[in-house]
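> With the sequence up front, the predicted model follows.
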Amino acid sequence: MTIDTNRRIDLLCNLGTWMMSNDDGWMEAQYRAVSANAWFTPEHISLAINNIVSQFLQRDKLTAWLANYQLPAEPKIVGIVMAGNIPLVGFHDFLCGFISGHYVHMKLSSKDDVLLTYILRLLGEWEPEVLEQVEIKERLNGCDAYIATGSNNTARYFEQYFAKYPNIIRKNRTSVAILDGSETDEELALLADDVYLYYGLGCRNVTQVCVPREFPFERLLKAFTRHNSYADLNKYKNNFDYHLAIYLLNRVPYMSNESILMVENDLPFSAVSVLHYKYYDDIAAMKEELKTNDAIQAIIGHDFIPFGDSQKPALSAYADNVDTMAFLCGL
């Protein structure tokens, strides 16, 4: 392999510029991705692209990030099993594998296999040796190490199957927000993005809010009406109607603004169209509890990730808080 690090950076920066273009083939690929997955929308694909380009594919950010690592001198074969819950959710793993210089064998999710396939083909047109380094595979046999993302159930199979090899196995994660009651209307409106974007399917979506007693929920629900149009998607509305029926039948107290159901629940994980809330009496204790919860990917709020930024992770904001690049560089 003769692609050096500087050339890889050049290719990624060029890719960032191209991903923001209206290239006919790229637009058609986005259309096909929407047709292949009923949860994908043109708006959400554009959002994912914008965040990837702005956070990952900038020369200064790539250079500063890579300065923290000693890239391996001898490439290994790394198998990557990707998720498909939101558009291009596996891009960061692809980027880490590619920039580290390892041979990357990717198994794409059938829910999100259009965009990254197109991106890889384009990189191969610019630099044919990319296709010698990165390949899409149906089976990941004969790899030296593995990175696999899935549910808690599939993680058990991954752990058994890949136990003999260095690995990163990712499980279900979610994100929460902690509110203190002093939030502005603008901050609550931004929190709506953290909750609703990608229909709440990402591990960085807020699925629970921790609030002080007497919190003014009417302000929160009013701010969330900016995304009431989400109820127009059949799959989302079906979830809303189903859970509403369950709460009514079981006489579970709830609040709603026509596009989301809010119920009190200590669990951070909630269903699509549902947002859990949890009261606290001591905010300092609540913050410590959240920081030590392994199921939480990100915390949104004052002193944490700013409202509205949950879906804009930096290069170093690794899934499950496990440093993917350190893992790859240590093989």
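Now that the structure is in, tell me what you want to look at. Numbering: from 1, shown residues only.
> For the rest of this, base every contact and every neighbour count on C-alpha atoms.
Will do.
> and G181, how many neighbours does it have?
Using other C-alpha atoms under 10 Å, G181 is surrounded by 13 other residues.
> OK, contacts around it?
211-212, 215-216 (C-alpha atoms under 8 Å, 6 or more residues apart in numbering).
> switch the cut-off to 7 Å
F215 (C-alpha atoms under 7 Å, 6 or more residues apart in numbering).
> Distance of it relative to G301?
For G181, the distance to G301 equals 11 Å [C-alpha to C-alpha, to the nearest Å].
> Also M27?
According to C-alpha to C-alpha, M27 and G301 sit 35 Å apart.
> between the two, who's got more neighbours?
A count of neighbours by other C-alpha under 10 Å puts G301 above the other of M27 and G301, at 19 against 14.
> hang on, the more buried one packs against S175?
No. Counting by C-alpha atoms under 7 Å, S175 is not a contact partner of G301; they are 11.2 Å apart.
> follow-up on the earlier one: tell me, what's touching G181 and G301 both at once?
By C-alpha under 7 Å, 6+ apart, no residue touches both G181 and G301.
> And here is the other one:
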Amino acid sequence: MIFRTTRYKTFELLGEYLTDPANALLLEDWAFRANLTNNWFTPENVLNSLQSIGERYLTAEALKEWADRYPEPATSRKVGVIMAGNIPAAGFHDAMAVLLSGHTLLAKLSTDDSVLIKFLLDKICLIEPAFHDYIQISERLNDAEAYIATGSDNTARYFEYYLGRKPSIIRKNRVAVAVLTGEESREELTALGEDILRYYGLGCRNVAKLFVPTGYDFTPFFEAVQPFESYCRNHHKFFNNYEYNKSILLVNGEAHLDNGFLIVHQNKALVSPLSVVNFEPCENLDEVRQHLEEDKEKIQCVVGMATNPLATVPLGKAQRPGLSDFADGVDTMAFLSKL
């Protein structure tokens, strides 16, 4: 097994590589390669994801906290990771957790995100060649002794049937919600636009629903998110979704608000189509709290002002999780340390 200090130092050096301005052109090249494979992965979004990984996951301070918190597993295991591909480098956190725990990674990559994950894993092996023996990319994970799988609610049932006999973490669909009070500043509402529109709403941490006070005026919100207009209108897939969803609402005669690239629709559903944000008026925070409790198994995080007692993530930070912001609230490192 690779020494623990070596494992953590390798990822620290990867973080330095991703955040070093001297590597900007190389990272841009990889961002364009990822975009050629998946049109949703614009170079801007790819670079945003890599920068966030370097700044939020791979700092010496963050990694030391992890090293101090989790014990070494008694035995090194083969851990199969079925990766998501909804946003750039979505599967990296799981891969990192497996390797930092001292286990062998058996990775089934998403076809939508194979370029970035291979790039990051290859870079890890360049920094520390010993990792070559602990990383396998494969379509079949029959040799795995434990599993981490991310997918839709439908694929989760498949995972549970076939993988549930071994230790496993199986993730389903989740979304983020925002709780607004009407006291948010323009800057905070612009930050909310980042939570909604970064990665075009494809991530499990993208805000898909707003809880707002009864009679909430959306004019300041639409004014604040105007800087995202070109970002949305110039992406043909996103804008096609916008035009399609707008036409459906118009044909059905459903009331909605629209600023030319983003639709706000009163709807109790947590999940909204791309380019649409659902909202639900509530009389007070107690009513919102009840809704959050009822849907807690479907909510990834709750975004809001720092002074909002219901918020778990500040406005503008939903897409910049830290190391310990585990998907679905399940501590991946604790699971791996007990194998």
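Okay, I see it. All of these numbers come straight from a predicted model, not from anything done at the bench.
> Tell me how the two chains score on TM-score.
TM-score of the superposed chains, computed with TM-score structural alignment, normalised by the length of structure 1, equals 0.97; 330 aligned residues with a C-alpha RMSD of 1.3 Å.
> Which residues are in contact with A83 of structure 1?
Per C-alpha under 7 Å, 6+ apart, neighbours of A83 of structure 1: 89-90, 109, 149-150.
> Restricted to buried residues, select these in ChimeraX.
Here is the ChimeraX command that selects the buried residues among the contacts of A83 of structure 1 (16 or more other C-alpha atoms under 10 Å):
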select :89,90,149,150
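> Filter the contacts of A83 of structure 1 down to the ones in strands?
T149 (DSSP state E).
> Quick check: buried residues in stretch 312-323 of structure 1?
312-313, 315-316, 319-320.
> actually stretch 204-212 of structure 1, not the one I wrote
Within stretch 204-212 of structure 1, the residues scored as buried using 16+ other C-alpha under 10 Å are 204-212.
> which one among the residues you listed gets closest to A67 of structure 1?
R204 (26.2 Å; C-alpha to C-alpha).
> nearest residue to the closest one other than its sequence neighbours?
Excluding the flanking residues, the one nearest R204 of structure 1 by C-alpha to C-alpha, 6 or more residues apart in numbering is S175, at 5.2 Å.
> With A60 of structure 2 instead?
E12 (5.8 Å).
> Run through the neighbouring helices and strands of the host helix or strand of that neighbour.
Using DSSP states H and E, E12 of structure 2 sits within helix 4-19. When contacts are defined as 3 or more C-alpha pairs under 7 Å, 6 or more residues apart in numbering; DSSP states H and E, helix 4-19 of structure 2 packs onto helix 43-52, helix 114-127.
> Adding mean neighbour count and distance to D286 of structure 2, write those helices out as a markdown table.
Below are these laid out as a markdown table (neighbours: other C-alpha atoms under 10 Å; distance: least, C-alpha to C-alpha, whole Å):
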| stretch | mean neighbour count | distance to D286 of structure 2 |
| --- | --- | --- |
| helix 43-52 | 19 | 34 |
| helix 114-127 | 18 | 42 |
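> Dump these into JSON lines; add distance to E194 of structure 2 as well.
Shown next, in JSON lines, are the helices and strands packed on helix 4-19 of structure 2 (distance: least, C-alpha to C-alpha, whole Å):
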{"stretch": "helix 43-52", "distance to E194 of structure 2": "11"}
{"stretch": "helix 114-127", "distance to E194 of structure 2": "22"}
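> Out of the ones you listed, flag the one nearest I248 of structure 2.
helix 43-52 (28.5 Å).
> The helix or strand that contains H276 of structure 1 corresponds to what range in structure 2?
Under the criterion of DSSP H and E, H276 of structure 1 resides in strand 274-280. Mapping strand 274-280 of structure 1 onto structure 2 (TM-score structural alignment) gives residues 276-282.
> quick one: the matching stretch to structure 1 mean distance?
Compared with structure 1 after fitting, stretch 276-282 of structure 2 has a mean deviation of 0.5 Å; criterion: mean C-alpha distance after the TM-score superposition for structure 1.
> Next, the contact list for V252 of structure 1, please.
For V252 of structure 1, counting by C-alpha under 7 Å, 6+ apart, there are no contacting residues.
> Give me the distance between the counterpart of it in structure 2 and R140 of structure 2.
Under the alignment (TM-score structural alignment), V252 of structure 1 pairs with E254 in structure 2. From E254 of structure 2 over to R140 of structure 2 the distance is 46 Å, taken as C-alpha to C-alpha.
> can you check L27 of structure 2 too?
Using C-alpha to C-alpha, we find L27 of structure 2 at a distance of 30 Å from R140 of structure 2.
> So for those two, which residue has more residues nearby?
L27 (21 against 12).
> coming back round to it: okay, the buried residues of stretch 204-212 of structure 1 in CSV with distance to E288 of structure 1 next?
Formatted as CSV, those follow (distance: C-alpha to C-alpha, whole Å):
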residue, distance to E288 of structure 1
R204, 19
N205, 20
V206, 18
T207, 18
Q208, 16
V209, 15
C210, 12
V211, 15
P212, 15
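> Take those and keep only those in strands.
Those of the buried residues of stretch 204-212 of structure 1 lying in strands (DSSP E): 206-212.
> got the contact list for the residue nearest to A60 of structure 2?
58-60.
> Just among those, which is most surrounded?
L58 (27 neighbours).
> Hmm, F11 and it touching each other?
Yes. Contact criterion C-alpha under 7 Å: L58 of structure 2 and F11 qualify, at 6.0 Å.
> among the helices and strands packed on helix 4-19 of structure 2, which is nearest P73 of structure 2?
With C-alpha to C-alpha, the closest approach to P73 of structure 2 among these belongs to helix 114-127: 21.3 Å.
> now the helices for the stretch 51-200 of structure 1?
In the stretch 51-200 of structure 1, the segments counted as helices under DSSP state H, counting those that start in this stretch are 59-66, 91-100, 115-126, 130-133, 152-161, 185-196.
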